[in-house]
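Student: Give me coordinates for this.
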Amino acid sequence: MNHLNQLQLARRWAMSPRTLERWRWMGQGPRFLKVGKRVVYRLEDVEAYEAERLHESTTSVRRSA
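Tutor: Now for the predicted structure:
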């Protein structure tokens, strides 16, 4: 599978599909493709987004004030 739709990605990350919608609206989250009304996420973009958020411990997480 080279692409995930919104529901598949939401299931992968155990989150609400609405969160992904909000992220897209806010310019956050992984890159996506929109063809007509259909939104899909390339697997390589999802995996890159996951890799960018990989941490060794909770103290390595940067917190925004």
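Student: alpha carbons only for contacts and neighbour counts from here, please
Tutor: OK.
Student: Leaving out the residues flanking it, which one is nearest to Ala10?
Tutor: Computed as Cα to Cα, 6 or more residues apart in numbering, the closest residue to Ala10 that is not its neighbour in sequence is Pro17, at 5.2 Å.
Student: List the contacts of that neighbour.
Tutor: Shown in contact with Pro17 (Cα atoms under 8 Å, 6 or more residues apart in numbering): 6-7, 9-10.
Student: And this one, please, so the two structures can be compared:
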Amino acid sequence: MTTLEKPRLRRSEVPAYLLDKHGIPIALATLNKMATTGGGPAMRYAGRIPLYDVEDLDRWAADRLSQPVTSTSGKKVA
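Tutor: As a prediction, this is how the structure comes out:
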């Protein structure tokens, strides 16, 4: 079963998933920090192991992406 087929991922699998599925590069260290300071994707625990639902990762990734623009000045695509 590949990372893209699992319903929940371990934190170490999240960076590859976000890059492969959404093209969003994020370091494991950044996810670790977000887990303590906030701002990261929602997670659940199985004992002490943090697990990330794929749907939550997809939602978090969509929220991080801007609307399409046609220039760096931020003009939105019509």
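Student: Can you give me the TM-score here?
Tutor: Between these two chains, after superposing, the TM-score reads 0.75 (TM-score structural alignment, normalised by the length of the first structure); 60 aligned residues with a Cα RMSD of 1.8 Å.
Student: before we move on, back to that, which position in the second structure aligns with the residue nearest to Ala10 of the first structure?
Tutor: Taking TM-score structural alignment, Pro17 of the first structure has Leu28 as its aligned residue in the second structure.
Student: State the distance from the residue nearest to Ala10 of the first structure to Gln28 of the first structure.
Tutor: The gap separating Pro17 of the first structure from Gln28 of the first structure is 14 Å, by Cα to Cα, to the nearest Å.
Student: average distance between the longest strand along the first structure and the second structure?
Tutor: Under DSSP state E, the strand in the first structure containing the largest number of residues is strand 38-42. With mean Cα distance after the TM-score superposition for the first structure, strand 38-42 of the first structure departs from the second structure by a mean of 0.5 Å once superposed.
Student: residue range for that strand in the second structure?
Tutor: With TM-score structural alignment applied, strand 38-42 of the first structure matches the range 49-53 in the second structure.
Student: contacting residues around that stretch?
Tutor: 7-11, 14, 41-45.
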